[in-house]
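K.L.:
sequence and computational prediction follow.
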Amino acid sequence: MTTALEKNRTAPAPTKNVGRSIDRVDGIAKVSGGARFSAEVPYADIAHAALVHASIPRGRVTGIDTTAAEAVPGVLKVLTHQNAPKMIPSAKPSIMDLSTMAPGTPINYLNTDEVHWNGQPVAVVVAETLEAAHAAARLVEVSYESRPAVTDFAVAQDHPKPVKGSLIEVGEVKTGDAEQALAAAPVAVDLRYTTPGQNHNALEPHATTAAWDGDRLTVHDATQNIDWVRKHLARRFGVPVAGVRVIAEFIGGGFGGKGSVWAGTVLTALAAKVTGRPVRMALTREAVNRTVGGRAPTVQRVALGAQRDGTLTALVHTGVSQVGRAGGGVEPVASQSQYLYAAPAILVRHSTAEVDALPNTYMRAPGEAMGSFALESAIDELAVELGLDPLELRARNEPERNPTGRQRFSRRDLRAVYARGAREFGWSGRDPKPRSMRDGRWLVGWGVAAALHLPVHLGGDVLVRLRADGTVLVRSGLQEIGVGVATVVAQVTADALGVPVGAVTVELGDSEQPTAPGAAGSTQTSSATAAVLQACEQLKRSMLGLVRRSSPPLRDATFTDGGLFRADGAGRSYSEILGDAGLPSIEARTGSDSRLGQAAGQVRMMTRFLADRRRWVHPATGAHFCEVRVDPDTAEVRVTRWLGVFDVGRVLNPKLASSQLRGGVVMGIGAALTEETLVDPRSGRIMNPGLGEYHVPVHADVPRIDIGFIDEPDPTTPLGLLGVGEVGITGVAAAVANAVHHATGVRVRELPLTLDRLL
């Protein structure tokens, strides 16, 4: 009898390139300086813009004196709410048009005198030089009428609002009566964890270059979603979507901070329209911190009930996260707790608390990154209560199906992950007693944590063109944010058409190319490669038609090594087939350029997405094994060894996938030990808006990070892959905290684990 899983199985074809650690196709351009970023695009007669930020958290602007700023040599214009042209407000978010989710906030910049957070742009200075723009911006004097404001999350969290829940946001999910089961459990822990706000500090700060030609707008933007930026700007300026071109050849890191449209992008386009000149705005680190959302602070409750053998009977995970009064969304900290452990009674619930602050936004593994700190720390604490090995406790509670929705897992083998990680890390040598392991004067601790993230699989369009010389061109409006998507697309295309990977050229980063999904949600690679396979199949059908109509016709041939050949050796290369047909090339594409066609494609994609979600859960999973050394006198923490083992489906390029996962681990180490956005509760101003005060991990903070894969394909996806972009950070902070507890006997339930919290 054929099972439902077998009906959905797609057996991967034999490959020569997929699965190999091929170097990045753009590697030389990046290390040699040949890669061009949004602040480096040359334009004649370009002007530069700088922002003026509000200095109060809530109120209205009562006056702006620009006299001194306008007197600075080279200043062209100072835009304020008093003289800026009106823009069309943002559309309300709709699941049927995902581009409506583009704006980081609905605030209509410079079209209102209302102030909603300390740092909101209240003016833009445009000048001949960058130096003149910034000098003049410092001279703009703004007066305000302040209004009562809430700027301290510690105060706001006492007045949470439950999240109703939708296709976009997770509200409450429950199965059984978790509170009752918790009360009846022979062993239980009921704990409170807190995580701070964190800010985006990508290698490339946000930057935009904009130029108008009549009613046509060209924008070079550091964005993770070209299509969203295009449609958003078209609406804001009242021009056809086809009249806006967005280009993002390379992006120097995104992590979610470049996934929405923020003030810099919109106001650069506005400044270019007003001045009639190309305008560039490269945000300073401070401007990024004050105008681009980051991760919200949270307070979480995790309560676990268990039998004395470690079998979970209850799991409660609730969280309150900060949102701005002017926007932002819930940080779904309990999202992984729906899926990770097989408790018969589970309750997850999310609430938000409004603060007069910059709206929060996506940051690598939103929800799971901070929620896993609480859940995986609590699992460790329960293991201590039970006297069980924390790895054994996790393995004993592996579910066969989704515990809350009963869907099947498309693939999941965390027990194999745990076993491999334990073997390679040497977990059996761990003395479970805290403060029992030493290296000289250093206290040594080992910690473990599980990782789970649900990648999203969306639609995307590509064009594949096979030329008579045997080379292939792939075009798609993908975003290269550093993951190596062009390399993987080239590998998949080469194998699908039987050509060398060096014969494939991938053009991306332009809205004039077929529309692609954003680089977010661990979705871009899986979506793009699925579209490539579809286009290649269309192209091969066209080639079959050509050879069957040729003289003499070639029948019963299959595609291999750059052409169609029969078992007896007869056949023709692609060059011969196209030459015989008198064609310079042949191409195929997915999707449509028309507005109606794109709308229909959106409906089909959402229908497939919802149907798939009712049937399957597609978890990317893993486990982190961490070793720390802690100075017993100063409480200095050093992470000295790391192993991450992951089950992410088929690994298309181990070198690139390992790099992605290592990056997630490094980011998680930052969250565990150093990263914290500090806000003055009196004024709502971010006190550490730059890399001089906001501490990210440096080389001395990061050990060798070993990465391993199960590398078994997911049978429900075209290439068997899931997604690796975000699962790498999930569980990292908990692994560090658990190792620190093992080393010191001190349990810290508040991030980051700074010296004062350990002493």
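P.N.:
Yep, it's here. Residues are numbered from 1 along each chain as shown.
K.L.:
okay, CA-based contacts and neighbour counts for the rest of this
P.N.:
OK.
K.L.:
can you report how many residues lie near the closest residue to Val75 other than its chain neighbours?
P.N.:
Spatial nearest neighbour of Val75, chain neighbours left out: Ala127 (4.1 Å); criterion: Cα to Cα, 6 or more residues apart in numbering. Look at Ala127: counted by other Cα atoms under 10 Å, it has 27 neighbours.
K.L.:
from Arg541, how far off is Ala127?
P.N.:
56 Å (Cα to Cα, to the nearest Å).
K.L.:
over to Ala178?
P.N.:
Taking Cα to Cα, one finds Ala178 at 55 Å from Arg541.
K.L.:
give me the more crowded residue out of the two.
P.N.:
Neighbours per residue (other Cα under 10 Å) separate Ala178 from Arg541, with Ala178 holding more: 24 against 12.
K.L.:
show me where the stretch 251-400 of the chain has strands.
P.N.:
For the stretch 251-400 of the chain, the strands defined by DSSP state E, counting those that start in this stretch cover 279-282, 298-306, 312-324, 346-355.
K.L.:
packing partners for the first one?
P.N.:
Applying 3 or more Cα pairs under 8 Å, 6 or more residues apart in numbering; DSSP states H and E, one finds that strand 279-282 contacts strand 47-53, strand 207-213, helix 263-275.
K.L.:
tally of neighbours for Val603?
P.N.:
15.
K.L.:
so it sits in a helix?
P.N.:
Yes - when DSSP: H, G, I helix; E, B strand; the rest coil is applied, Val603 is found to be in a helix.
K.L.:
how close does it sit to Leu596?
P.N.:
Noted for Val603: a distance of 11 Å to Leu596, by Cα to Cα.
K.L.:
Arg662 too?
P.N.:
42 Å.
K.L.:
so the two - more neighbours on which side?
P.N.:
Taking neighbours as other Cα under 10 Å, Arg662 and Leu596 compare with Arg662 leading, 21 against 10.
K.L.:
before we go on, here's another structure to hold up against the first:
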Amino acid sequence: MTKTFRMDEAQPRLLDETGQGIVGAPLDRPEGPKKVSGRAAYAADGLPENAAHGVLVRATIPQGRVTRIDESSVSEVAGLLGVFHGPKMTRNPAQGMAGAAPVQPGNEVHYHGQPIALVVAESFEAARDAAQRLVVSYDADADVITDPSRSETHEQDDPETAGDFEAAFAASEVTLDRTYTTAPHAAAAMEPHAAVAEWEGDALTLRGALQMLRFNKKELADSLGIDPEQVRILSPYIGGGFGSKLGIGPEAVAAALAARELGRPVRVVMSRQTVFDTVLRRTETSQRLRLGADKDGRLRALSHDDLVSNIRDEGFAEPVSQASQFLYGAEGLSFTQTLARVCRTPTGSVRAPGEAVGMLALEQAMDELAEELGICPVELRLKNLPDKNPMTDQPFSATRLADCLREGAEQFGWAGRKPMGERREGDWYVGMGVASAARSNMLIKSAARVRLTGDGAVVETDMTDIGTGSYAILGQITAEMLGLPVAKVEVRLGDTSFPGASGSGGSFGASSAGSATFLAAKAIRETLAERMGCSLSELTLQNGIARGGNREMPLSELVDEELVEEASVEAGDTADSHFSAGFGAHFAEVAVHVYTGEVRVRRMLGVMAMGRILNEKTARSQALGGMIWGLGSALTEKLTHDPRTGHLATRDLANYHVPAHADVPGDLKVVFLEERDDMANPIQTKGIGELGISGAGAAILNAVRNACGARVYDMPATPDRVIAAMDAAGF
């Protein structure tokens, strides 16, 4: 029976009392040897016997309708097994079979590159050949809008407000009104999206690259018109996701449909170009920041309005002003979002949706205001930190942002920062920049099962590991709670036959799945305390030895048969009474070339308070990865669309420039401040991965301004834009 726990009150810090020192330690990831040796099986690895190969066919118009798919155009391709499309699905016409199983419901096309059919053949090469040859007829719309600024279909939300912004802005002694734009971004995970579908009777097993299996199982069942209990998804190893693998994708649905019709396994793997064309992107943004302050630097008014995009009928809109609504206090706050409907690849969650791009603008605006006021940018931020969420009036459950700013300034040598343009080394201007970091924290319903034998323990949950360290931290929590060496704990993940977890997304995975694992292990501790004849508070479990009630006994003797407990955790009253968020501060030093405008990041420091750190090594890796992504958002990353068709021109990693080793400074450092968030979850943790990106790019761009006077309002700050901004500033 599952024991369900609601987070209704502050939690005791049991992990501070267990005394093993396993939680928090910088331990290696247990699956690491498998990954570096090629033995870790990803979605497309290890084909079942008799598997066929599928390749997606994608639309070549930006908007309209498919009027005909001519299967006869590929009937001569050797090894062809079927052409699957909706609303009708057909195999090779020579086989004379047809049935109802849409790969893409209906015949409407919403964007260039939309999957509209699947070709399946005996070999990948044959399937690819047929997919390229397949003749598709369209009724293309004449009036196509691919540019959000030109869209006539704008959906504007009512402003979210606190206080009277207009009055506070008008009464401010110093005001700032700026517009910043950010380019669209791709998740660009290392592992392409892939699925292998295999049916046994009415039961489907899908090996997929998916982040949130508890939800994906229901999504896939709904797409196939079957009961979720007929679906099993396996995703033990995932080569990155960053939001792009949150929901069920066309590769999984298409593979399952084709496999059911053909009566044999089908594998569908997207090419890198298909991933870029098809998979959800981060929206471009246009952001207007209006700040008003008194001359002493006290903010009186803050408004953050944004324009984002998506295709018709899609509900997602990037929460651009999410951090702006709680990071700084002011008398008048106002936030308005406008959603433009365009014919481009749909938009969705990409790492740190909202903060990643919203803080690029907010934190530059704060620096511009500091410049107008003649106040140190660190001091301006410190002056305006609230003790509660300004929009909801909830007190923060835990915040050390002021400490992060002060500690970062001290460690980075902020006191040695020169006035704008005054530090030059040969042909390079050199400058420093700062930005706050903030990311809201969540607890998502999650379950886990823990088994304890005399020799060790097993953790079972459908939680995923997208390269973030789930295998490591769940093993550490279990080992800490049950007094075992971490090598004695086996962690089994990525299988929907296990208890349903939160999945990996929103930086809530470790806290949610970790709390469920903690609670299941805690229930086992209660049984062990009963057997020892002591209270739970008296029990200690260390190095395989149980102590309590004036007794000492090896676990191997105390546990004569397997002890099994399953626990579930979910948000409760504390989510309403308190606001939980991770906070930090980024510092950057850059060099800008006098003649070319090239920006080189010399060093970066992130000082972060993220609740309890479960594994110092994996946490550091996540924070560094976020900071590097922030560098890319600021300087290199940009999806470019053909304005006529919405077709992506930057469709691979040769043209979409993620930061390479040469772009990333060797002096890249993260410092974690000790923190516990008793209101967040039973293990006092907060999200990590997305906090690292939030604000990081702004620190770099603020450093560029300090170095050479260039303020780039259209990001990324490529050399041509930096040169133009330097000219405008008189440098």
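P.N.:
Looks like it came in fine. Predicted model only: the values in this text are computed from it and were never measured.
K.L.:
picking that back up, most tightly packed of the helices and strands packed on strand 279-282 of structure 1?
P.N.:
strand 47-53 (a mean of 27; mean count of other Cα atoms under 10 Å).
K.L.:
tilt between that strand and helix 263-275?
P.N.:
Here strand 47-53 of structure 1 runs at an angle of 130 degrees relative to helix 263-275 (axes from the mean of the first three to the mean of the last three Cα atoms, to 10 degrees).
K.L.:
so where in structure 2 does strand 47-53 of structure 1 end up aligned?
P.N.:
Aligned by TM-score structural alignment, strand 47-53 of structure 1 falls on residues 52-58 of structure 2.
K.L.:
just to revisit the earlier point, which position in structure 2 aligns with the residue nearest to Val75 of structure 1?
P.N.:
Going residue by residue (TM-score structural alignment), Ala127 of structure 1 aligns to Ala121.
K.L.:
and what of Gln479 of structure 1?
P.N.:
Counting by TM-score structural alignment, the partner of Gln479 of structure 1 is Thr464.
K.L.:
hmm, back to that, wait, doesn't the residue nearest to Val75 of structure 1 sit right on Ala47?
P.N.:
Yes - the criterion here is Cα atoms under 8 Å, and Ala127 of structure 1 meets it with Ala47 at 5.7 Å.
K.L.:
next helix or strand past the lengthiest helix in structure 1?
P.N.:
If you go by DSSP state H, structure 1 has its longest helix at helix 524-549. With elements assigned by DSSP states H and E, the helix or strand that comes after helix 524-549 of structure 1 is strand 558-559.
K.L.:
which part of structure 2 matches that following strand?
P.N.:
By TM-score structural alignment, strand 558-559 of structure 1 lines up with residues 539-540 in structure 2.
K.L.:
who's in contact with that stretch?
P.N.:
Taking contacts as Cα atoms under 8 Å, 6 or more residues apart in numbering, the residues outside stretch 539-540 of structure 2 that touch it are Thr18, Gly483, Arg525, Ala529, Ala546, Arg547, Gly548, Gly549.
K.L.:
cool, and stretch 637-653 of structure 2?
P.N.:
61-62, 111-113, 144, 146-147, 183-186, 188, 272-274, 276-277, 343-345, 656-658, 716.
K.L.:
pull up the aligned stretch in structure 1 for it.
P.N.:
With TM-score structural alignment as the criterion, stretch 637-653 of structure 2 aligns to 675-691.
K.L.:
buried set for the matching stretch?
P.N.:
Buried residues in stretch 675-691 of structure 1, counted by 16 or more other Cα atoms under 10 Å: 675-679, 681, 683-686, 688-690.
K.L.:
what does stretch 658-677 of structure 2 give?
P.N.:
Result for stretch 658-677 of structure 2 [16+ other Cα under 10 Å]: buried residues 658-659, 663-665, 668-673, 675-677.
K.L.:
let's see which of those end up in helices.
P.N.:
Among the buried residues of stretch 658-677 of structure 2, no member falls in helices (DSSP H).
K.L.:
mind putting these in CSV, distance to Met391 of structure 2 included?
P.N.:
Shown next, in CSV, are those (distance: Cα to Cα, whole Å):
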residue, distance to Met391 of structure 2
Val658, 35
Pro659, 36
Asp663, 38
Val664, 37
Pro665, 38
Leu668, 34
Lys669, 33
Val670, 30
Val671, 30
Phe672, 28
Leu673, 27
Glu675, 24
Arg676, 24
Asp677, 21
